[in-house]
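**Q** For reference, the sequence and a predicted model appear below.
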Amino acid sequence: MSKEKSMAPTALPATDRYISPEVTVYYWVPEIADINQPDRDELDHADAWDLSAEVASATGWEVAADRVAVPDLGTRKTGRISGRINPGDAQLTCYASQDTDDVRAVIKRGDRGNVFIGYGGDVAGQHARVFAVEVSAVTPTVDVAGSEASRVILDFSITDWAEDVVIPGPAS
């Protein structure tokens, strides 16, 4: 019996590992003409805001497919296929200021705009995600125990999104 030499799968390239603080950016950008290709003028517009230094937490910014069961009479096993693609229940929690001059002065319930997330920073040529959103709620929190800084929770309804968006270089 002859044995052929087996080939191992190709190894994933080594990553340049990092931690999110001082790298990941969250921008509030009121207007982006094409979320698949934001331009530098839109990201740097006077009405856009870099929220990064005020973000205490961010949840629900994932996009996943439903799983659809596909049973049949030929087997007792029930397979699954990918179904509709849905965004998460997105939130940003920002720090609150006692004088209320914080994210509440910039973003209001009912506002429509875009959240730009640069996971590796705002670096031309790298990839980011852009979410077209409507602000569902802007809620200050109260920590009765006084064990954490006061915060404002922003709830977003994601209406559209773009993944693997190439971050634009400097405006020309």
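**A** Perfect, thanks for sending it. In this text the structure is predicted, and so the values were computed from the model without any measurement.
**Q** Every contact and neighbour count from this point should use C-alpha atoms.
**A** Fine.
**Q** Would you mind measuring from the residue nearest the centre of the chain to Tyr119?
**A** Nearest to the geometric centre of the chain sits Trp61, at 4.0 Å (C-alpha atoms, centre = their mean). Trp61 is 12 Å from Tyr119, where distance means C-alpha to C-alpha, to the nearest Å.
**Q** structure B:
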Amino acid sequence: MRRGITRIYFLKTIAAPTNVPTRAELTTGPGSTDLSKQVSDVEGWSLENSPIETPDLGSKFSTSIPGEDKAASSSLTFYEDLVSEAVETLLSKDVTGYVVILRKGDVPASKSMDIFPVRVGSRAPSYSTGTEPAKFKVSFAITDVPTLDAAVPAAS
């Protein structure tokens, strides 16, 4: 992630069956929330493959082929706002939507947008006695195949 550049949005819906949002859905739609300024930490948001071993009698070397893909455990940690509970309300347990990550920022046509269909699994405060800001962590289940390396929609 690039601090000050990477953007993270939560979208309630995306109309296209490809899960690629339009410019309006991404930045100005009623179901669009830019979470970038509240995020303190990002974990996961990648695909992993479980290879299948394919040994044979002709070699001592054990080969493998690609197996099933699965999403890594994914979460976002947020700074807790002393006054507003907007993010907590938006990302309450069982809420479904899309986490959209613009890895290289909002650069139209850049193929650096990843879209993850998600369901909120949990939201919990991150307790600490140290000298640091109050935070909470939201864990997500990735519910369908993510769309990776999509083009950022053109500016209006």
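**A** Structure received. What you see is a predicted model, and the numbers here were worked out from it, not measured in a lab.
**Q** if you skip the residues just before and after it, what's nearest to the residue nearest to the centre of the first structure?
**A** Ala90 (5.3 Å; C-alpha to C-alpha, 6 or more residues apart in numbering).
**Q** ok, the equivalent of the one you found over in the second structure to Trp45 of the second structure distance?
**A** Correspondence of Ala90 of the first structure to the second structure, assessed by TM-score structural alignment: Ser74. When distance is defined by C-alpha to C-alpha, Ser74 of the second structure is 5 Å away from Trp45 of the second structure.
**Q** Likewise for Asp94 of the second structure?
**A** 18 Å.
**Q** Same question for Pro21 of the second structure.
**A** From Pro21 of the second structure to Trp45 of the second structure the distance is 18 Å (C-alpha to C-alpha).
**Q** likewise Phe10 of the second structure?
**A** In this view, Phe10 of the second structure and Trp45 of the second structure are 14 Å apart by C-alpha to C-alpha.
**Q** For the residue nearest to Asp69 of the second structure when sequence neighbours are not counted, give me its contacts.
**A** Nearest in space to Asp69 of the second structure, with sequence neighbours left out and distances taken as C-alpha to C-alpha, 6+ apart, is Asn49 at 4.5 Å. Applying C-alpha atoms under 8 Å, 6 or more residues apart in numbering, one finds that Asn49 of the second structure lies in contact with Pro66, Gly67, Glu68, Asp69, Lys70.
**Q** which residue lines up with Asn49 of the second structure in the first structure?
**A** Under TM-score structural alignment, Asn49 of the second structure pairs with Ala65 in the first structure.
**Q** looking at this, that match is in a strand?
**A** Yes - secondary structure of Ala65 of the first structure (DSSP: H, G, I helix; E, B strand; the rest coil): part of a strand.
**Q** where's it relative to Val165 of the first structure, distance?
**A** Taken as C-alpha to C-alpha, the span from Ala65 of the first structure to Val165 of the first structure is 19 Å.
**Q** Where do the helices of the first structure begin and end?
**A** Along the first structure, counting by DSSP state H, helices occupy 40-43.
**Q** Longest strand of it, counting residues only.
**A** Longest strand in the first structure, counting residues (DSSP state E): strand 151-166.
**Q** Quick check: buried residues in that strand?
**A** Across strand 151-166 of the first structure, burial judged by 16 or more other C-alpha atoms under 10 Å covers Arg151, Val152, Ile153, Leu154, Asp155, Phe156, Ser157, Ile158, Trp161, Ala162, Val165, Val166.
**Q** wait, what's in contact with the residue nearest to Gln91 of the first structure when sequence neighbours are not counted?
**A** The shortest distance from Gln91 of the first structure to any non-neighbouring residue, by C-alpha to C-alpha, 6+ apart, is to Asp155 (4.7 Å). The contact partners of Asp155 of the first structure, by C-alpha under 8 Å, 6+ apart, come to Asp89, Ala90, Gln91, Leu92, Val135, Ser136, Ala137, Val138.
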